[in-house]
Each structure stands twice: as structure tokens, then as C-alpha cells.
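In: Here is a sequence together with a model predicted from it:
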Amino acid sequence: MVVPPPAIVGALLVLAWLLDLAFPLPLAAPLRLAGLIVMGLGVALAGWALALMLRARTDPRPDRPDRVLIESGPFRSSRNPIYLGFLVFSAGLALRWGSLWGWLAVALAFLALDRLVVPREERYLRRRFGAAYEAYAARVRRWI
């Protein structure tokens, strides 16, 4: 990957924050506590998936080779729980901000991950793990 996925999501969130400072687009009252809870859920989900990868001695960075195909924990429900955690965290920020810019950042982050990042990773995983990945992909949805 030319740009790491966390940098893509982070850049979109920073851009949304800056745009909101310059051109506020209030959508609803900020839900600070709810947003904080949702942000925490996103961090917990990504952290859980990351911990499983590290325990399996698989480097979570998308530019590094995978040692094993992990199918337990959050990987039972999502093929991309770390990226899903990023999106949940982003949705928590959008709730806290109460701005349309935050939700646009969430939507653009989803599109960037779903169209640019995940398909490349899936092609790699198909080559690396073959039939095992095909069976996993048939059982587990890309997101949720």
C-alpha cells in the first residue's frame, strides 16, 4: 500500500474536522457520551483483532506477509475487523461532532477501504492461502 489504511482514515477525519471549523454543517446536537462509547467500541474491536494477529505472530501491517489465516475472535464475524474498528471509531467521532462533515468522512473512509484497500488484500490472501481463504470468505462477510 502506498498510503497505510490508518493514515487514509486519519487524514479524512482531520480534513472533516478542519472543514467543520471553516464551514460548519451542523446535522444534530453533538452526542458526546454516546460518541465516546462508540469510539471505545471501535478501539476495542480493532485492538482485539490486532492482539489476535500479534499472538499468532502475523504482522498486522498490510504490506507484510501473513503467516496464518486467523478465523477466530472478531474474524469469525468480519474479514476486516481492524478496518471495521476504524470505521466504528470514526462514527463515534461523527456522533461527538454532530456535523455532516464527520459523517462524510465516515462514508469516504468506508469507500476508500472497501474499494481501494480491501480488494488488494483479498487478492493477496487468495494467492497466499488458496482454498482455505476461499472457504473462509464464503463463510464470513467482508464487513459484518
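Out: Received it, and whenever you're ready, just let me know what you need.
In: CA only for contacts and neighbour counts going forward, please
Out: OK.
In: State the distance from the residue lying closest to residue 28 once chain neighbours are set aside to residue 91.
Out: Leaving aside its chain neighbours, residue 28 sits nearest to residue 98 (5.0 Å; criterion: CA to CA, 6 or more residues apart in numbering). Distance, residue 98 to residue 91, using CA to CA, to the nearest Å: 10 Å.
In: can you check residue 12 too?
Out: Using CA to CA, residue 12 is found at 12 Å from residue 91.
In: same deal with residue 55?
Out: With CA to CA as the criterion, residue 55 and residue 91 are 28 Å apart.
In: If you count surrounding residues, which of these two has more?
Out: Ranked by neighbour count (other CA atoms under 10 Å), residue 55 and residue 91 place residue 91 first, with 23 against 10.
In: where does the more buried one land in three-state SS?
Out: helix (DSSP: H, G, I helix; E, B strand; the rest coil).
In: Show me the residue at the heart of this structure, geometrically.
Out: Computing the C-alpha centroid of the chain and ranking residues by CA atoms, centre = their mean puts residue 83 first, at 1.7 Å.
In: Residue 54: how many residues sit nearby?
Out: 12.
In: where's it relative to residue 129, distance?
Out: 18 Å.
In: And the longest helix seen in the chain, how far out from the chain middle?
Out: Across the chain, the longest stretch assigned as helix under DSSP state H is helix 32-55. Centre-to-centre, helix 32-55 and its host chain are 10 Å apart (CA atoms, centre = their mean, to the nearest Å).
In: try this one side by side with the last:
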Amino acid sequence: MPSPPAKAALPPPVLYVTCMAIAMILSQVVPLPLPSNSWTQACGFAAIIIGQGLSFWAMLRFRRQHTTASNFNAPDELLQDGPFAVSRNPINLGDTLAYVGIAGLLADIWPWLLLPILLYLMNWLVIRPDERQLNELFGETYRQYCRRVRRWL
């Protein structure tokens, strides 16, 4: 099996938007509808709000510590508190929750079928290269952090 790229291959939003766009096209071409009601709609909106709230909280932590949130730049500091105490990737987790919320609102199976592919691509093209970079930059401190905090949840 080939190793992941040395640096993040794509910005995470590109992967999320691409998968959702493909799902929406497939939903139009070959609709596979799922039940939709006020409960599923409310859950969809809640997942979007919670997910984006988590992402914004993590972005705020980067900003307050004056370090980069970009997958293409080296961070100056390893954040371990706030949302980073729960997930090593709170922005990606938040974006995944938003994706799930949109999938619920679309009421079609295609976004759900593409979700495992999206998560695989995120792990392979974004998270693993980030982890390699953080390990090189922060060494044992990062390895201890990894033992305490899970990659996603």
C-alpha cells in the first residue's frame, strides 16, 4: 500500500464540497430518496450548527494562539486544550457533522454512500500528512497528546 502524501494534498473544504457536489448530482441523476420529516430536518440543522460551531471554536483557538490553521503551513504551537482536548481534528470533525447535517436535509442516500469515501480521503490525504508533520515538529509532546486524544472522537 502506498504511503500518504508528505503534505496535505487538498484543503479539507475542497474534499467536503466535492463529495457533496457529487452526491447532489447523483441525487438528481439517480434519486434514491430517504424519508424526510420535521424530525430529520431538525436533526440536520442541529448537526450543521453544532459542527460549524465546533469548527469556528477551533479556528478561534488557532487565532488566539497566533498559529496557523492551514494544512499547508507549519504551526508554531501544538494546541491541546478547548476543542483539541476532545479531538485532534475538531475542524474536520465539525465539517463532517455539517456534511452529515446537509445529508439529512437532502433526504437522499447518495451523501451517506459517499461519506465513507470522504472519511477515507480525509484520513489519507489530509490527516495522516498533518500527523507526520506534527510528529516531526513537536516529537514526544505530540506522541503523548496522541495517546490522550483520539484522531476524531
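Out: Here it is on my side, so go on. All figures in this text were calculated on a predicted structure; none of them were measured in a lab.
In: And the TM-score between these chains?
Out: Laid over one another, the chains give 0.95 as their TM-score (TM-score structural alignment, normalised by the length of the first structure), with 144 aligned residues with a CA RMSD of 1.2 Å.
In: what residue of the second structure takes the place of the residue nearest to the centre of the first structure?
Out: Residue 83 of the first structure maps onto residue 92 in the second structure when the alignment is built from TM-score structural alignment.
In: post-alignment, the one helix or strand that match maps to versus the first structure, mean distance?
Out: For residue 92 of the second structure, the host element (DSSP states H and E) is helix 90-106. Helix 90-106 of the second structure: mean distance to aligned residues in the first structure after superposition is 0.6 Å, counting by mean CA distance after the TM-score superposition for the first structure.
In: Same check on stretch 21-28 of the second structure?
Out: On superposition with the first structure, the mean distance recorded for stretch 21-28 of the second structure (mean CA distance after the TM-score superposition for the first structure) is 0.9 Å.
In: Which residue numbers in the first structure does that stretch align to?
Out: The aligned range for stretch 21-28 of the second structure in the first structure is 14-21, by TM-score structural alignment.
In: So what's the residue count around residue 65 of the second structure?
Out: Using other CA under 10 Å, residue 65 of the second structure has 12 neighbouring residues.
In: Quick one: residues contacting it.
Out: residue 77 (CA atoms under 8 Å, 6 or more residues apart in numbering).
In: Which position in the first structure pairs with it?
Out: Aligned partner of residue 65 of the second structure by TM-score structural alignment: residue 56.
In: what's the distance between its match and residue 78 of the first structure?
Out: Residue 56 of the first structure is 18 Å from residue 78 of the first structure, by CA to CA.
In: rewinding a little: now what about the helix holding residue 92 of the second structure, what contacts it?
Out: 12-13, 16, 20, 36, 40-41, 43-56, 58-59, 83-84, 87, 109, 111-112, 152.
In: right, and the helix or strand after it?
Out: Scanning onward from helix 90-106 of the second structure (DSSP H and E), the first element met is helix 110-121.
In: Onto which residues of the first structure does that following helix map?
Out: Helix 110-121 of the second structure corresponds to residues 101-112 of the first structure when matched by TM-score structural alignment.
In: superposed on the second structure, where does that stretch end up, distance-wise?
Out: Mean for stretch 101-112 of the first structure is 1.6 Å (mean CA distance after the TM-score superposition for the first structure).
In: For burial, what's the neighbour tally of the residue nearest to residue 102 of the first structure when sequence neighbours are not counted?
Out: Distances taken as CA to CA, 6+ apart place residue 94 nearest to residue 102 of the first structure, at 4.3 Å, with adjacent residues excluded. Applying other CA under 10 Å, we find 28 other residues in the vicinity of residue 94 of the first structure.
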